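Undergrad: got a sequence here, can you model it:
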Amino acid sequence: MKTQAPCLVSACLLGLCTRYDGRCKRNDACLDALAGRPYLPICPEQLGGLPTPRPAASILGGNGHDVLAARARVLDIHGRDLSAAFIQGARMTLALARMQRIELALLKADSPSCGSEAPGIGVAAALLAQAGIRIISF
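TA: Below you'll find the model as predicted:
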């Protein structure tokens, strides 16, 4: 019997309290999509060294692709530039995905890291997409 390949999943969608505000964003539709499938929970912002809770952040001047190309920045609500942490978290997320041969990521919509809908794609989602990993938003 062939085992199903693992997928990445935003940790907050599983009910882990990794969101910027220290809360969880459990998503039953995401959990249903994971039924019987191995998965790897990730939080790119935590992997980038940011604490939980942390001030809310957003991408200014573009999207995640632009942040990766240094044409846009990620700023928190206090105006601090978090671009380096977001890029580091995206790179660590991709490294984990490659180690596990992951081809699918179930990610939190409307996130500066995990959001995947253009033009608002997040930094980690952009890097995963560039690497050919399919993304589904929840």
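Undergrad: from now on I want contacts and neighbour counts done on CA atoms only, so please keep to that.
TA: Noted.
Undergrad: in which helix or strand would I find Ala95?
TA: Using DSSP states H and E, Ala95 falls within helix 83-99.
Undergrad: the structure of the following sequence is requested for comparison with the preceding one:
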Amino acid sequence: MLLVSACLAGLKVRYDGGDCLHHTIEQLVSQNKATTVCPEVLGGLPTPRIPAEIIGGDGEDVLNGKAKVIDKSGNDVTDAFLQGAYQTLEIARELNVTHVILKENSPSCGSGMIYDGQFQGVKKVGKGVTAALLERNGMIVATDENIDDIIEYIEKQ
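TA: As a prediction, the model looks like this:
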């Protein structure tokens, strides 16, 4: 079983109320080979919501208490991001998930790149809060940008 970002399956859970539909993900979900999660929604944030970025580091730093997740209006939403990450981890453990495909650039789900915290559309190397937590717990986290490689790898197992 794969765990995937809900927005990649076409669910309208992004901060702007939209999705990032990836047809391969949609197909995996419809075949019951993948389960969807949106850590931000699991953390209690509404859809749509004010965009948020990590200030002072990346998801690893948030988990270590050294950075915060702040929305564009200046509200500290760190607790919601942490709650969603831990709920996602719980779901992954219940399903015995080993591989996760998450939406790149997200402050929750980015596994290689996130926005730099200035709300100017600039990206930096780093992990989102959920991606960092899942990796800490031994899961292989992939991005929607290398989905074909991860699916090929999983199918060979």
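Undergrad: need the TM-score between these chains.
TA: Put the two chains on top of each other and the TM-score (TM-score structural alignment, normalised by the length of structure 1) is 0.90; 133 aligned residues with a Cα RMSD of 1.6 Å.
Undergrad: assign the spatially most central residue of structure 1 to helix, strand or coil.
TA: Residue closest to the average C-alpha location in structure 1 (Cα atoms, centre = their mean): Cys114, at 3.1 Å. At Cys114 of structure 1 the chain is in coil, as set by DSSP: H, G, I helix; E, B strand; the rest coil.
Undergrad: then the one 4 residues further on?
TA: Secondary structure, three-state DSSP: Ala118 of structure 1 is coil.
Undergrad: from His78 of structure 1, how far out is it?
TA: With distances taken as Cα to Cα, to the nearest Å, Ala118 of structure 1 is found 25 Å from His78 of structure 1.
Undergrad: just give the number of residues close to Asn32 of structure 2.
TA: By other Cα atoms under 10 Å, the residues close to Asn32 of structure 2 number 10.
Undergrad: does it sit in a helix, a strand or a coil?
TA: Three-state assignment for Asn32 of structure 2 (three-state DSSP): coil.
Undergrad: still on that earlier bit, which is the next helix or strand following the helix holding Ala95 of structure 1?
TA: Per DSSP H and E, the first helix or strand lying C-terminal to helix 83-99 of structure 1 is strand 104-107.
Undergrad: what range in structure 2 does that next one sit on?
TA: Strand 104-107 of structure 1 corresponds to residues 99-102 in structure 2, going by TM-score structural alignment.
Undergrad: that stretch vs structure 1, mean deviation?
TA: Superposed on structure 1, stretch 99-102 of structure 2 shows a mean distance of 0.5 Å to its aligned residues (mean Cα distance after the TM-score superposition for structure 1).
Undergrad: residues contacting that stretch, please?
TA: 1-5, 8, 109-111, 131, 139-144, 147 (Cα atoms under 8 Å, 6 or more residues apart in numbering).
Undergrad: all helices for structure 2, in order.
TA: Ranges of helices in structure 2, per DSSP state H, are 23-30, 39-42, 59-63, 78-94, 129-136, 147-156.
Undergrad: what's the most buried one of those?
TA: Comparing the helices of structure 2 by mean neighbour count (mean count of other Cα atoms under 10 Å), helix 129-136 ranks first with a mean of 24.
Undergrad: for that one, packing partners?
TA: Where contact means 3 or more Cα pairs under 8 Å, 6 or more residues apart in numbering; DSSP states H and E, helix 129-136 of structure 2 is packed against helix 59-63, helix 78-94, strand 140-143.
Undergrad: now it on structure 1. Mean distance?
TA: Relative to structure 1, helix 129-136 of structure 2 is 0.3 Å off (mean Cα distance after the TM-score superposition for structure 1).
Undergrad: in structure 1, which residue range corresponds to that helix?
TA: Helix 129-136 of structure 2 maps onto residues 123-130 of structure 1, going by TM-score structural alignment.
Undergrad: cool, stretch 52-66 of structure 2 as well?
TA: The aligned range for stretch 52-66 of structure 2 is 57-71, by TM-score structural alignment.
Undergrad: what sits up against the matching stretch?
TA: For stretch 57-71 of structure 1, contacts defined as Cα under 8 Å, 6+ apart pick out 72-77, 83, 87, 111-113, 119-127.
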